[in-house]
Each structure stands twice: as structure tokens, then as C-alpha cells.
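>>> Show me the folded form of this:
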Amino acid sequence: MPDPTTEPAPGDDPAALVTPHVEQPSLWRHGGFLKLWAGETASQVGAQLGFLAIPVLAIHLLAATEFEIGLLGALQTAAFLVIGLPAGAWIDRWLKRRVMILADLVRAVALALVPILWFAGVLDFAHLLVVATVVGVATVFFDVSYQSYLPVLVPRAAIPHANSKLEGTAQIARVGGPAIAGGLLTVVQAPLLLAGTALTYVVSFVALLTIRDTEVPAPKADRRPLVAEIREGVAFVVREPLLRRIVLTTGVGNFFQTIAMTMLPLLVLRELDLGPAVFGLATSIGAVGGILGALMTARLARVVGEGTVIPASALVLGGAVLLAPLMAVVPAAAIPLLIVVELLLSISVLVYNITQVSFRQRICPPALLGRMNASIRFFVWGVMPLGALLSGVLATTVGVVPTMWIGALGTLLSATFVVFSPLLGMRELPAEATAARG
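Take a look at the predicted model:
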């Protein structure tokens, strides 16, 4: 359930969920947003190349063990646990676009080192772990800034529409990226794909450099001790009852989903020996679900209720993860099952994320956006390195497939926090925080 951003069909603008009787500002004439969108699209394509290249590099070229794969997955997200909370307080003090520019530069340089070391004949697994850690730290700062920058860049009423566009193009990248990566891996080595990923971060870097906005840093006189500012962000998340339920489901779901899905590349590439081309193609076909998710979110919200969409999509996600270990039980159906898993995951994650991210962005005071997003990322992404490490330990002890079953069952059960809540049956989510309503 990563917390994970095609344009909605006519009449499917999620912004209508916020202000249904007001004409929404056009983002097609918003130069800053278009540049942000272009840069983010480029980096999403690169990220999909890396999504397949990194496990192929670790498993095929560096012969990584189950525990090493778990460790690699843990280090990719460990920064959300270690520095996630202070990062949010720092970002609320800094210019968010500047933070994103620096983070893109760091990620580009770190990933470019992999093919350089490989060409020099000295690349080993330890290097991959260091690169994963550095990229993970930069990603914390980029992602928290990114989610906090959007309300600064575009009008508040346009936030859901902007999120839908960003999520939709991310899904288009997920459709084409893995298939391209799988095809390229039949003719080039995995480190070269990471060079391509580095280049896409350079594109994002350049796009962000050209944006002009009116953001100014928070006055130094308004700053308080870091711990007090962090506490304020955490308190906002904890005291909002609906947001608290969403964070519980997302956090617990991410923990168990990470346990299951960390082992998916090992199951597909090593135990079932399907090969990177099949893995990439199946992932791309499944990612079409993301486009469907972006298109159907607003319609689903109107039909079943904006609040109900959240528990419904969480249940579908849990069911999708349950299908993954079935590939080992029915190897002859492994490829169709992989496609179905990826399809359902993409649909459910997009519907879930567009709804809940837009909800939390519109109820949060602007001055708290960085800390709110960082607090949520701490809770829902900070558990992922723990899940990845536990996945490696469990797979070493009981095997890859039993580990995936444990993770899948936990993911499904995580939906109970939102299923047994006021969200189920709610037609519209609140437009402001509980405290603001008194």
C-alpha cells in the first residue's frame, strides 16, 4: 500500500469532490505545474527502469542471497524511519523546490556511480547497498518536499486534479517502463539501465530549475525547537480520527506487503525462472490498472461514496497480494497470476492514494504540510525497511513462498482499521480538519 501519482476522463475530475459547483482552474495553462509534471514524468520512467534493473543486478550479476535482497530493500526505505520526522520540520523551514533540485542531483550522481564501477570491474554488493542508502535519503527529502510543494504551486481547489494528473502519468510510466526495461535487459546489462535512471533525474533537475514560484522560506523568528515542531506535525496526524485510521491501515499494510513483495523478484526470477523480460512485460501489462484507477477514482467516489472508496480499495489490495504466492502453487498459471496481481495492485493503490492524499492535503494548514507529510511517511514508509529485513530473515528460515503467505495475510487484515470505521458509507470526506471545525 505504498503511499505512494492518466488524466481523468471528462467528468471524472477528482477536484469536483471538493468544490462540485465551482469551475476549476485549468492546469494546462499553469506553466509551473506543467514543468513539474514533465520533470516528474521523466523521473518516473527512470524509476521504472531501476525498479527492474536493481533486483536483476543483485540476483543475476551479484548472486545476492535472500537475506541480502531483504537488506537491500530495507536500505532503500530506511531513511524514512531514521530521518523522516526531522526532514519534515526542516522542509517546512526551507524552500521546497530547492530541496527537490538538490535531491534530484544527489540521486543522479549516486546512480551514475553504479555503471562506472561496473565498467571498472569493481562493482560488488556493498556498493549497491551504499547507493541504495544515499538514494533513499535523497528520496525522503524529495518526496516530502514534493507532496508539500504542490499546494504551494497550484490553487487549493486544483490539488486533486493535479494529483490525478501526476498519478496518472506515473502509471503510464509503470505501463511502459518495465516492458522497456525487460526488453533492454535482453540486450544490455542491468547497470546500463541505472545510467538511464540517473539521466531521467537530470531531466527532472533541469525542469525544476526553470519553475518560478512565489514561495518564501518561513521566517526565522517563527522557528521553534525542532522537537516541538516535529511534535506538532505528529499531533495533527494523531488527533484527526479519519486520518489516523488511514495511517494505521497504510502503515500496517505497507509492513506486511513489504514482507510479501520483497521476495517477489526472487520467486519470479530465481524459483520460477521466468526471466527479466517476462517479469517486465507482465508488470507493464498489470500497470495498465493504474491508468484505470486514475480514470475511475472520481466516478467510484460518486457512486459508492468518497469515504467508502478507501476501505474498498484497501480490501482489493489485500486480495491482490494474496494471489502472489499462488504462482508457486500453480506454476503453469504463474504469468497470468502475475499479471492479475499487478493489475489489481495498480488499480487499488491508485484509487486509494488519489483519495487519501487529496483528503489530507486539503485539510492540513499550509504551514504544517511538510511536517504532516513527513509524519505520515515516517509511519507508513518507516515500517517498510523493517518489513524488508524481516522478509529476508523469514525467507532464509522458512523459505520464499511461506514468507509471501505471511505477508499477504497481514496485508489483507490491515484493511480492518478503515473497514470498521466511519469511512465505510461516508459520501464525502471532510474539507477541513476536525480542530478547524471545532
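>>> C-alpha from now on. contacts and neighbour counts both.
Noted.
>>> Not including adjacent chain positions, what is the nearest residue to residue 51?
Once flanking residues are discounted, residue 51 sits nearest to residue 178: 7.7 Å by C-alpha to C-alpha, 6 or more residues apart in numbering.
>>> same deal with residue 419?
The shortest distance from residue 419 to any residue other than its chain neighbours is 5.0 Å, reached at residue 311 (C-alpha to C-alpha, 6+ apart).
>>> check which helix or strand covers that neighbour.
Using DSSP states H and E, residue 311 maps to helix 306-323.
>>> can you pull the contacts of residue 41?
Under the criterion of C-alpha atoms under 8 Å, 6 or more residues apart in numbering, the neighbours of residue 41 are 166, 169-170, 173.
>>> For the closest residue to residue 367 other than its chain neighbours, which residues are in contact?
In this structure, residue 367 finds its nearest non-sequential neighbour in residue 92, 6.9 Å apart by C-alpha to C-alpha, 6+ apart. Residues counted as contacts of residue 92 (C-alpha under 8 Å, 6+ apart) are 217-218, 367-371.
>>> Could you measure from residue 92 over to residue 147?
Plainly put, residue 92 is 12 Å away from residue 147 if you go by C-alpha to C-alpha, to the nearest Å.
>>> With residue 293 instead?
Per C-alpha to C-alpha, residue 293 is found 20 Å from residue 147.
>>> Would you mind telling me which of those two has more residues around it?
residue 293 (31 against 18; other C-alpha atoms under 10 Å).
>>> helix or strand for that one, which one?
Using DSSP H and E, the secondary-structure element containing residue 293 is helix 276-304.
>>> orientation of that helix relative to helix 306-323 in degrees?
Direction vectors for helix 276-304 and helix 306-323, defined by axes from the mean of the first three to the mean of the last three C-alpha atoms, to 10 degrees, enclose an angle of 150 degrees.
>>> Here is a second sequence; please produce its structure as well for comparison:
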Amino acid sequence: MNTLFRNKAFLIVTGSDLLQNLAIWIRNMAILYYVMDRTQGSPIAVSLITVLEYAPIFVFSIIGGALADRWNPKRTMILGDILSALSIVMIIGVLSSGYWQILYVATFVSSIVSQFSQPSSLKIVRRNVKGEHLQSAIAITQSGQSLFLILGPIVGTFIYTAMGIQASMYALLILFLISALLLTLLPKDATQRETNTSLLADIKEGWQYVARSRSLKMLSLVFICIGLSAGLISPLGIFLITERLGLEATSLQFLSGASGIGLLIGGGIAAAVSAKLNQTLTLLVGVLCLAVATMGEVLSSWFWLTLLISFLSSISMAFINVIISTYLVTRIDEHLIGRVNGTITPLFIGSMLLGSSMAGVLMNSTSIFIVYAISVTVMILGIVPAMRIQFRNDQTAPANQLNSEISSSQT
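Presented below is the predicted three-dimensional model:
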């Protein structure tokens, strides 16, 4: 662990990720509250936020992953932050004229840019962190993101309620610029993959790599189930607060805070013990516990019980995240990380987008209980493909095991 905290590249990338996560949470809370105010709490309008957040991820992650494998990762991440900052400048200008719908563009642009930055961040970590420290590095990154599940909603709610939507946009601008400046301190890396193949050929290579691995195919099915399940309920969290618990919409920050604490603690526990556990069994138990907790959230009519259930469900999610993320980073060749990420991510995002687009309509025509029950059913279906993923506890042989699995599938 001490080795990681002396690793300059890892610390810089982690710091940049934290700044971006804080910016995203400020954006999420500000836009959510503003749209709720403008539309008198329309479920469809709230669902549209999630749709616009994930639609570009579905489209651009395929291209972004392939380009991230070609481009210099340091320059790619810096350019991403600069483009995000420029988009915020444009939004601030238009917002002052009264066209509040421009806020949807902030979500749209940020989602596009992240599809180039995220795989580049993974490549830098993979390139600069030794294999035996990768699982700890991933757990620290997950814990950092969890920290801003706690701080992000609180900071975002405070800025919006105290100073308004304009101040929230200025905060985003400052955070993206600071992140870009921080990334300039990364060690020079002239590495850029030389290739004579077309972009389409690179994308196809990523698809073929996944198609030849049974484990990656099964993991894709798990992602589809979890994505559809999450999409069905992610826009409806605010209605747990306003309808089930009868509280003000701003109380959503406490629910997000409980989730963040659960992910933070769960990530720490997972980092310490997950390598010693049966990975398949841990993933199965994690998904099952998450399904039970999800149903418990909607059945609860007590604020503190809801917070406790949210906390426990997030511990389960932390184990799922660490196991799957470690598998993807350590088992895939470095030069294919972007393309494999760009192959699997659209499946998750596409299913999540489908769920989010149906969430508001389903809730209007049925009830929040029915939507959550459907979500839990889909999540439990993900256990079936999860049982067929071939995990290994040896973290020091990253890609060889997956490559041998791919080779055996061709014979």
C-alpha cells in the first residue's frame, strides 16, 4: 500500500479522477434539483436526465475505447478536461439568456468526453502500477469515488441551494481546469500505438477478443442484467425520498451519503480480503445481497431503515465493483484495454439506458413498487451467467490466463 502512495503517476491520476467525480456530482445534484423545480417533479423529465447522461456513453464508448488504445493517454485526458471546461463556458453563456434546457447539454457533453478519458486513465494505471499492486490500486480508486458519493451530494446540494444554478456551473468549470493542470504533472509518455489498421478494424478486434472468451461473454451478460436493473431504478431514487418517506427532495443527499459510506467501507474490506475469497461465490453472493437490499429500500417507510439498507447494499456493490474491475484490468492485454472496455461498456450502458427510458413511464402507469420488483427480478437473472465466469486468485499473471482461455476456444 505504501508503494502506491509513493507512485507519482497513480497519485496524479487518482487526484484527477476525484476532481472529476466531485464535478460530476455537483452537476448531477444541480441539474436534478433545477429540473425538479422547473417541471414540478415530473418522473419523465427526471428520467430524461439519466437517458441523456448514458445515451452518448452507449454511442461513443465503442469509438472512444479504440481511439484511447491509439492515442497518448496523458494528452487524451488533458484534452478531455479542457473540452469539458469549454462546454461549461458555453452553457453558462446560454443559461443566462433563460434557456434552462441547455443544462441537459452539460450532461451530454460530459458523458461523451468521459469515454475517451476513462480508458486512458486505466491505461496509465496499468502501465505505472505493478501487477501485485493493481487490485489495491483499483480498490483505492473505487473508495475515492465512494468518498464523493458522500461529499458530492452534500457539496452539490449546498452550492445549489445557497447560490443557485450559475454558481454550480462555475464550480464545474473550476474543477475541470484544476484537473487539467494536475494532469500536466504526469511523467512524459511518448508511447502511442503505431498501427496501419483502420479504426473499424481496431473496433472489430475488440469485439473478436470478447467473443472468443467465454468468461468475457458471460461477464457481458452480467453487465446487461445489472445495467437494466440499475437503469429501472436510478431515476426513481428521489421518489423514494418524496413519496415513500414524505421528505423534501434535498434529503436525497443523505441517501447518497449512506451509499457512499457503504461503498467506502466495502471497498476497504474488499481490498483487504477479496483476493483470499472464492471470486465466483463472492460475486454471486454480492449480486443476491444487492437484489434483496434493493427491494428492501422500496418497502421501507422509515428514513433511518432506508439509510441502513442503502448502506448495506452499497457494501455488496463495492465487492462486485472491485472483483469485476480487477478482472478486467488484470486479465486483458494493455494494448486492448480500451477496445475491450469499449465493447463491454455499451452493453451495460445500453441496457441501463433502456431501463432509464422506461422507468418514468412504468412508474406513471403502475407504481414505484412494481418498477423496483422488476428491477430485482432482472438483477437475480444475472446470477446465471455470473456462475460461468472463470476467475483466478493469482493476480500476478494478468493476461496469460485469459489469453489461454481464448486460445482454447479456438481449438
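>>> what TM-score do we get after superposing?
Overall, the chain-to-chain superposition scores 0.89 on the TM-score scale (TM-score structural alignment, normalised by the length of structure 2); 404 aligned residues with a C-alpha RMSD of 2.6 Å.
>>> coming back round to it: what's the overlap in contacts for residue 92 and residue 147 of structure 1?
Overlap between the contact sets of residue 92 of structure 1 and residue 147, as judged by C-alpha under 8 Å, 6+ apart, is given by residue 370.
>>> By residue count, what's the longest helix in structure 2?
Among the segments of structure 2 that qualify as a helix by DSSP state H, the longest is helix 8-39.
>>> quick one: the helix or strand just after that one to structure 1 mean distance?
Toward the C-terminal end, the helix or strand that comes next after helix 8-39 of structure 2 (DSSP H and E) is helix 43-70. Superposing on structure 1 places helix 43-70 of structure 2 at an average distance of 1.6 Å from its equivalents, by mean C-alpha distance after the TM-score superposition for structure 1.
>>> So which bit of structure 1 is helix 43-70 of structure 2 matched to?
Residue correspondence for helix 43-70 of structure 2 in structure 1, counting by TM-score structural alignment: residues 66-93.
>>> Tell me how far the matching stretch lies from the chain's centre.
Centre-to-centre, stretch 66-93 of structure 1 and its host chain are 13 Å apart (C-alpha atoms, centre = their mean, to the nearest Å).
>>> Stretch 52-61 of structure 1 now?
Shown here is stretch 52-61 of structure 1, whose average C-alpha point lies 20 Å from the average C-alpha point of the whole chain (C-alpha atoms, centre = their mean).
>>> mean shift between the longest helix of structure 2 and structure 1?
Its matched residues in structure 1 lie on average 1.9 Å from helix 8-39 of structure 2 after superposition (mean C-alpha distance after the TM-score superposition for structure 1).
>>> Report the angle between that helix and helix 43-70.
With the same axes, to 10 degrees defining the directions, helix 8-39 of structure 2 sits at 160 degrees from helix 43-70.
>>> looking at it, residue 35 of structure 2 is touching residue 45, isn't it?
Yes: with contact defined as C-alpha atoms under 8 Å, residue 35 of structure 2 and residue 45 form a contacting pair (7.2 Å).
>>> now for residue 207 of structure 1: what does it line up with in structure 2?
Under the alignment defined by TM-score structural alignment, residue 207 of structure 1 is paired with residue 182 of structure 2.
>>> any idea how far residue 24 of structure 2 is from its match?
From residue 182 of structure 2 across to residue 24 of structure 2, the span is 17 Å (C-alpha to C-alpha).
>>> These two: which has the busier surroundings?
Neighbour comparison, residue 182 of structure 2 and residue 24: the larger count goes to residue 24, with 23 against 16 (by other C-alpha under 10 Å).
>>> what do we get in structure 1 for the more buried one?
In the superposition onto structure 1, residue 24 of structure 2 corresponds to residue 47 when matched by TM-score structural alignment.
>>> what do you get for residue 282 of structure 2?
The alignment partner of residue 282 of structure 2 in structure 1, by TM-score structural alignment, is residue 309.
>>> Give the closest residue to its match in space, chain neighbours not counted.
Beyond its immediate neighbours in the sequence, the residue positioned closest to residue 309 of structure 1 (C-alpha to C-alpha, 6+ apart) is residue 301, lying 6.1 Å away.
>>> any idea how far the one you found lies from residue 424 of structure 1?
Taking C-alpha to C-alpha as the measure, residue 301 of structure 1 falls 12 Å from residue 424 of structure 1.
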